[in-house]
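In: I need the structure of the sequence given here:
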Amino acid sequence: MPTAAHPDATPPADALTDEELRALDAHWRAANYLAAGQIYLMANPLLTEPLSAEHIKPRLLGHWGTSPGLNLVYTHINRVIKARGLDALCVWGPGHGGPAVLAGSWLEGSYGEIYPDVSRDAAGMERLFRRFSFPGGVPSHVAPEVPGSIHEGGELGYSLAHAYGAAFDNPDLLVACVIGDGEAETGPLAASWHSNKFLDPVHDGAVLPILHLNGYKIANPTVLSRLPEPELDALLRGYGHEPLHVTGDDPALVHRALAAALDEALDRIALAQRTAREEGATERVRWPVIVLRTPKGWTGPAEVDGRPVEGTWRAHQVPLATVRENPDHLRQLEQWLRSYRPEELFDADGRPVTEVLACVPEGGKRLGASPYANGGLRTRELPLPSLDAFAVPVDKPGSTQHEPTRVLGDFLAQVMEDTRLRRDFRVVGPDETASNRLQAVFDAGGKAWQAGTLPVDEHLDRHGRVMEILSEHLCQGWLEGYLLTGRHGLFSCYEAFVHIVDSMVNQHIKWLKTARELPWRAPVPSLNYLLTSHVWRQDHNGFSHQDPGFVDHVLNKSPAVVRVYLPPDANTLLSVADHVLRSRDYVNVVVAGKQPCFDWLSPDQARVHCARGAGIWDWAGTENGGEPDVVLACAGDVPTQEVLAAAQLLRRHLPRLAVRVVNVVDMTRLLPHDSHPHGMPDFEYDGLFTADKPVIFAYHGYPWLVHRLAYRRAGHRNLHVRGYQESGTTTTPFDMVVRNDLDRYRLVMDVIDRVPGLAVPAASVRQTMADARTRHHAWIRENGTDLPEVAEWSWNS
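Out: Prediction:
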C-alpha cells in the first residue's frame, strides 16, 4: 500500500512526474502561505517590504495546526478531479480548518467570483487576510460563507455522516471527507463508520474518508494517532474499509505517496461501481479509506521560545502569539512566511503563477464551485400527491378515530413511489419507522441495507431509500447532508430521544440562518422532524420515555428558521406535512400521535385551520356569537381531547357559561409579529384569546413555554397553562394527564377557580370533578385500566 514512512522512504513508482510534483508542491506552498497570512497579516500581503508590527492583526485568531494537512488534501483532490474529470465535493471535518479551505477557493478563483472584492491579486489577497477572523469578516472555521462547503466546522463529529448524506442518490459524485483525529474521538463520528453498510454502489456516489492524523488535539495527544499502525489498520478493516496509509514529513515523498494512494483508492471505487452497475455484483463493497499521518503545524515554526512547536499541540492555534510586541516573534514570522518563497508563487500583481494553478480544475469542477455544495441549485420540487386521496372523511367532529401517523405513512409511501426514478426523497429514523406507524413506506422504498441478510428479514433492500440505524446522530447527519445537496426528506423519531441531536440541530439552524443571509446560496429543502410516540402515550414505557422538551429547545433558536406544529388529528397532520415538505430553509418540528385519536376536522377544514395556525372551533364552544366568559385553548392531540372533554362537561354542568375553544397548530403564532414571521399582531391575538378573560391553556409540553411565548400579550396575567410537569411513570394513558393536572376534570376546576363569580355557585360542580379524580386513582389501581367514562368517551356521547 502507498506509504512514505520516513523521509528517506522509497516513493511509489510512477506516482507523479517531476513536473506534476513541482506543480503540486507549488500549489501546496501557496495555500500554506495564504493560510498563515490569514492568521497574521492585515497588510503587506506579498512581503514586498520588511514585515513590521503595523502589518500584523491586533488580535491573532485562527488555527494553524490542521491547515497544512488540509491544504495538502485540497491540492491533491484538485489533481484527481482534473485528471479524471470527476464531480467531487469535499467535507472538511477538522473544526477550525477555515484558513486552508479559504486558501484553496481563493487560489482556484471560486472565492473571488462570489466575493468580487476579494479578487485574485494583491488587493484581493490583502482583503482575504484582513477579513479572516476579523470584525465584519468570516469565521475561523469552514462556515456557510465558504464556497464549496456543506459542513459547519465549529463543532466536531458530523463530517462523515454529512459526507454519506451527500453521496446518497448522487451516483456520479465523489465525496472526499477529511476526518481530524480529534473529531475521530467523538461518538457521532464513531457511529458514522457504519454508513458504508448503507451505501448502494449502483444508485449512490462514493465516499472517500481521509483520516488525517497529526497527533494532537488542543492540548492532548489523540487516541487514533497513538495506535500502532497494525492496530489502527485492523480497526478500520473491522469497520469494513480497506486502508491506504500515507505517512511522512518529507514533502516530496508525501506528495508522491498521497498521489498514489488517491489513484489506487479511486481505481478501487471505479471498479466497485462498475461491477455493481454493469455486471450486477451484489457483494458488499469494502470501500477504501486513506490514513494520512503528517506533523501538526507542518512547515510552520519548529521551535518557539526554546520549546518545540511543529509536530506538537503547541501548533494547534497560533504558534507565534506575541508578534506585535516581541521582535523575535516578528522576525520568526517573517522567516516562516518567506520560507514558502511567495515571489515564486505569485507574480508582481499578486496573481498565482501558472505552475501554482496547473493542477486546479475549471468551472463547476472546482471544489469551491461545485453545484452539489450549493444544493438549492439542484433542488427540484417534490411531487406531492393530492391530500384528498389520503384524508379521512369527517362528517361530524369526533365521530371516528384514526392513527394520524399511519394515515401520514400512506401519504409518504406515495411520495416515495412518485420519486422512485428520480430518487430525491428519503425517510430516516432510528429503528422506529414501523413503531411510528409509517411502515407503508417500506413497500415503496424498502430499507437501505448492504450487509448480510437472513430469511426472516423483512423489507431490506440493497437499493432502498428508508434509512434506519439505531443512532439518532447518524440519522440527523445523513439527512442534513442529503438536504444540503438539494434533496428532500423526513426524520421520524420518538419524541423523548430526539434530544440526542440537540447540538446537531443547533448547528444546522445556525447554518441555515447564515446561509439565508448569503444571496449566492440557493434555498435548500427544510429539515423536517416528525416526533411521535410522544410523552402522553408513553404510559407503557414509563418515565424515561417521557420528555416533550425538544420544542422548547428549538424555539430558542432563530425565528427566521424554526417552525413548530402540533396537529390535533389525522387531517391536520396531512396538511402540515404537505406544507413542511414544500418549504425551504427551515427546521420544522411536527409533533403528532401514533395511537388512535378522534378525527375533528374535515380535509377542507384542516387546510384552512392549518393556514391560520390557530383558530376558534365554534362547534365546540358555547359562546353563540357573544363574548366568552372563558377561553379553553389547546395545542397537541391529547390536550385537544382533554379540552373538548372539559368543554363537554362545562356544557353539561354549567350550561349558561359562555366557553370559547381555541386550537393552536402553529406554536409560533403565539409570539408577537415582531418576534417571529408567523406571530400574531396584538389585535389578532386579543381577538382570539381576549384581552381580559381567563384563558385555560392545555399544552402538549412544558407549560412555561406558552408563558414565554405569550408574556408580552395584554392578557398574559389571565393566562393559566397546564402541561407536562415532569411527573411520569408506567401507568394508564389517562393517568398520565391526571398526574400532570392536564385532565378534563382539572381543567373544569381551573375554569371554576378563575372565572369571576363561579366559585360559590359552581362549588358542587367543582367537588364532582375532584371526586372523579379520586375515583380515577382508586379505579386504575384496582383494574389497571382507565375509568369507563374516560376510555369510552367521545365528543358525541
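
In: make it CA atoms for all contacts and neighbour counts henceforth
Out: Fine.

In: If you count contacts, what does the host helix or strand of L262 end up packed against?
Out: Secondary-structure element containing L262, defined by DSSP states H and E: helix 251-278. With contacts defined as 3 or more C-alpha pairs under 8 Å, 6 or more residues apart in numbering; DSSP states H and E, the secondary structure elements packing on helix 251-278 are helix 18-40, helix 67-84, strand 242-247, strand 288-293.

In: Can you convert these into CSV and add a column each for mean neighbour count and distance to E344?
Out: What follows is the helices and strands packed on helix 251-278, written out as CSV (neighbours: other C-alpha atoms under 10 Å; distance: least, C-alpha to C-alpha, whole Å):
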stretch, mean neighbour count, distance to E344
helix 18-40, 24, 8
helix 67-84, 23, 17
strand 242-247, 22, 27
strand 288-293, 24, 28
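
In: Turn these into TSV, including distance to D771.
Out: Formatted as TSV, those follow (distance: least, C-alpha to C-alpha, whole Å):
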stretch	distance to D771
helix 18-40	72
helix 67-84	70
strand 242-247	69
strand 288-293	68
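
In: Kindly state which of these is positioned closest to N214.
Out: For those, the distance to N214 is smallest for strand 288-293, at 5.8 Å, taking C-alpha to C-alpha.

In: Can you say which of the helices and strands packed on helix 251-278 is nearest to A440?
Out: Across the helices and strands packed on helix 251-278 (criterion: C-alpha to C-alpha), the nearest stretch is strand 288-293, sitting at 35.4 Å.

In: run this one through as well so I can compare:
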Amino acid sequence: MPEAAHPHGTALTDEELRTLDAHWRAANYLAAGQIYLMANPLLTEPLRPEHIKPRLLGHWGTSPGLNLVYTHLNRVIKARDLDALCIWGPGHGGPSVLANSWLEGSYSETYPDVTRDGPGMATLFRQFSFPGGVPSHVAPEVPGSIHEGGELGYSLAHAYGAAFDHPDLLVACVIGDGEAETGPLAASWHSNKFLDPVHDGAVLPILHLNGYKIANPTVLSRLPESELDALLRGYGHEPIHVTGDDPLQVHRDMARALDDALDRIALLQRTAREEDVPERPHWPMIVLRTPKGWTGPAEVDGVPVEGTWRAHQVPLPGVRENPQHLRQLEAWLKSYRPQELFDADGHPRPEVLAQVPDGDRRLGATPYANGGLLVRDLPMPALEDFAVPVDKPGATLHEPTRVLGGFLEQIMEDTTARRDFRLVGPDETASNRLQAVFEASGKAWQARILPVDEHLDRHGRVLEILSEHLCQGWLEGYLLTGRHGLFSCYEAFVHIVDSMVNQHIKWLRTARELAWRAPVASLNYLLTSHVWRQDHNGFSHQDPGFVDHVLNKSPEVVRVYLPPDANTLLSVADHALRSRDYVNVIVAGKQPCFDWLSMDQARVHCARGAGIWDWAGTENGGEPDVVLACAGDVPTQEVLAAAQLLRRHLPQLAVRVVNVVDMTRLMPHEDHPHGMTDFEYDGLFTTDKPVIFAYHGYPWLIHRLAYRRTGHPHLHVRGYKESGTTTTPFDMVVRNDLDRYRLVMDVIDRVPGLAVRAAAVRQQMADARTRHHDWIRAHGTDLPEVAEWTWSS
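Out: So this is what the prediction gives:
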C-alpha cells in the first residue's frame, strides 16, 4: 500500500521546537515537584527540609517519556483537529498525566480549588500521594483517564476496546517495556486483526522502551532493533523508530514519527471507507527509546541513576535528612528553568501552552474518557416476545441461554445503525447457545477468510478470541467510552480475569464518588457451561468460585444473579443491561432446564430477589417444619425433587421452598444495598427451623453471607466441594452431596423427632444413592427415575 503524502510537514519549525521543549520541561518540572515538594513550588527561596514531603512516593523513571508523548500528542491533535484519547499503560507514571492535565487546564476545570497558578501548583504538589490527596497512579480521579495502570498488561486491550465503533477517534496507547512482558499485553498485539477500518477508530501503539523495570532490564529493550522490528511486523504493524537522549533531536524525530503515523492512518481509513479494500491494514506504531529517568539526576552518591533501574521510583531518597541530596534536588529542579516556564504568579507562560489544543480536544477534557457523557440507553425489546410459555411449573424444558440468545439478537439488530452494543467471549458464543446473535451480526474478523468459515464478518460486532484477558480488556475499554456489552464465558475459566475485574470494580467504586464522572454501562458477565453440567469435560472445567471472588468486593458495585430457568434469565439480563456502574455476574445453564415461572412471575420473583415458592411447599399457610432453599438451576431442580419426595414419604411435614436469585439479598442490609433486613430474613428463613440450602457454588459462601443472622446455627448448606470428574450429570450432584436423596436425608437428620420416625425413609434415600452408584457404572447413564423425572405437586 503506498504511503501518504505528509501535508502537515516532516520538520518542526524553530518556533514549534521551542514551544514543544518548553511544554515538556514544564511537565517534567511538575512531575518531579509532585514527588518531592509540599511547599515552595516555584523555588522562590532556597529549598529547605521542611519543603520536602516526609514520605517520598511516586515513579519518576517513566514520567519524562510520558511527558514527551503527551507534549507531542498535543501538537498533532491541535494541528489536525483530532478527537483523541490516550491510554497510559505505565499508569504508575501518575505525576506526568497529572502535570499535563494541570498545564492544559482540564485539571483546574475539574477541581476548581487546584487553580492553574502558584497556589494551585502548591496544592497539586502537596496532594500527590499524600493523605487526603490523590493516588500516585493514573486513577479515576485523573481527567482524561480510563485506565488505572497500576497493574500492568491491559493498556492495549483497553485502547482497542475504546476504538471499536468510534470511527473518528484516535486512541494512542503508551505501552511500557515492562508491561510488554505480560501475557495479556503479548496477546493484545493481535487486536489489530479485529479492528474494522470502516466503522472503528484507529489505535496508535507507542512502545516506550526505557530499558528497565523495578530492578531488572526489560526483554524488548535488549533485543537488537532489527529483531524487535521483525517481531512487531510479524504482529502486523509497521514500526516507526524514535531513539535518543538529546532532547531537541528527539523532539524532531518524535514529531516526524507522529506525522508519518497519522498520515498512514488517514490513508488506510480513507482507502477502506471510500474504496472498500478487503485487505487487512498494517497499522503504524511507534517504538520510542529514551533513557529511564531522562533529565533526572545522572548519579547519586557516586552510582549511576539516569538510564538505570535506580531511576524507577524516587531517584533521590532521604532528601530531608541528607543536605547533599537536598542541594542535588534543587539543582535538578532548576535545570528545567522554571522561571522561563511560569510567570511570577505561577501561571504557565504562553509559549508553554502554544501547542495545547482547546476545549474537548484536550486529552484531559475528551468526553471519550468520561463515557457516561456519551452513553445512550439500549433499545430493549419486550421480554414477552422471547419468553417461553409456562402454564404450570416444570411441565416443559428449554435451554436458558438459547432463549437469551434470541433476546440478544434483537438488541444487536436494533443497534445496527448506532453500533454501541457488543458481545465478547473466548470462542464460545455458539457453544454457550447464543448463536442467534449471528443473524444480526457476524464475528469481527480482519484476517483471511476461507470458504469453509462461518459467520466471519469484517464489520461484525461479536468479538471472539481465545483469550479471556482480551475479551475483558476490550469490553472494559468499550464500556468506559460510552457503550454497552456482555461477556459470555465458561464459568470455570472466567477466573483468568479475576485480577482484571478486581481493578474494574475498584475503578467503578472510585468513579461513583466523583460527581464529574457520569455513570457508564455496567460490566455484565454471563457465566455458563457451569460446574454441574461440565460432567463431560471433567474436573478441569468445574469451578464455581468466581462468585466468591466478586462478592468479596465493593458492595456498592457488585451484583450476582443465579436465575433458575429461562424466563428468570431473561428478566435478570434485561435488568443488568439497563443498569449503570455495576459489575453484574449472571450464572445460568445452557443445557435443557425445567421452566418454573411464567414471564410475569419471573419479573416479580427477580425483583424480589428471593422468595417462597408456595406451589412447591407443603406449609399451607402454617409455620414450616423445615426450609428447603436453593440458588442456581441444578440446585433448584434437586430441591424441588427433594420436596416432591418429602411430600410423598412424609406428607405430614410442613416444607417451605425458598428460591434465591439475587445472592446479595442474603447479606445484611447494612452491608449491601440489596441485603435483607433481619426482619425480612427471619420471616423468610425463620429464626429456629432447620434450613437446608442447596447452593450452586462453594457452600461456605452462604455461611459467610448469613453468619450474622439469628438462624445461622440452623443453616446447613450443600454445594460444590471439589469432587468432580468426567461422569453423568446426576453423579456430579451425588458426588458433592447436593442430590435430592441427600437433601431428604438432611431434612430427616435435622428436623427434631424425624430421626426415629423417618428412619425407614432415610434408609430408602441411602439405598437410592447406592443404586445410582451401581447403575451408572453398568449403564453409563443416570437412573431412569432421575433422567425421566418431572415435577408434580
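
In: Mean deviation, the helix holding L262 of structure 1 versus structure 2?
Out: Average distance between helix 251-278 of structure 1 and its aligned residues in structure 2, after superposition and using mean C-alpha distance after the TM-score superposition for structure 1, equals 0.4 Å.

In: and for that helix, what span of structure 2 is it aligned with?
Out: Aligned by TM-score structural alignment, helix 251-278 of structure 1 corresponds to residues 247-274 of structure 2.

In: Tell me the buried residues in the helix holding L262 of structure 1?
Out: By neighbour count, and taking 16 or more other C-alpha atoms under 10 Å as the criterion, the buried residues in helix 251-278 of structure 1 are 251-262, 264-266, 268-269, 272-273, 276.

In: Now do the corresponding residue of structure 1 for H772 of structure 2: how many residues are near it, please.
Out: Here H772 of structure 2 is matched to H776 in structure 1, going by TM-score structural alignment. By the other C-alpha atoms under 10 Å criterion, the neighbourhood of H776 of structure 1 contains 20 residues.

In: now N502 of structure 2
Out: Using other C-alpha under 10 Å, N502 of structure 2 has 15 neighbouring residues.

In: Show the contacting residues for the corresponding residue of structure 1 for V76 of structure 2.
Out: Using TM-score structural alignment, the partner of V76 of structure 2 in structure 1 is V80. V80 of structure 1 sits next to 86, 262-263 when contact means C-alpha atoms under 8 Å, 6 or more residues apart in numbering.

In: Would you mind giving the residues you listed as JSON lines with distance to P171 of structure 1 added?
Out: As requested, those are arranged in JSON lines below (distance: C-alpha to C-alpha, whole Å):
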{"residue": "L86", "distance to P171 of structure 1": "12"}
{"residue": "L262", "distance to P171 of structure 1": "19"}
{"residue": "D263", "distance to P171 of structure 1": "19"}
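
In: Sort out which one of the residues you listed lies nearest D666 of structure 1 for me.
Out: Comparing every one of the contacts of V80 of structure 1 with D666 of structure 1 (C-alpha to C-alpha), the shortest separation belongs to L86, at 44.8 Å.

In: I figured that closest one hits P171, correct?
Out: No: under the criterion of C-alpha atoms under 8 Å, L86 of structure 1 is not in contact with P171, lying 11.7 Å apart.

In: what's the burial count for E321 of structure 2?
Out: 11.

In: what's the helix or strand for it?
Out: With DSSP H and E as criterion, E321 of structure 2 is part of no helix or strand.

In: What's the match for it in structure 1?
Out: Taking TM-score structural alignment, the alignment pairs E321 of structure 2 with E325 from structure 1.
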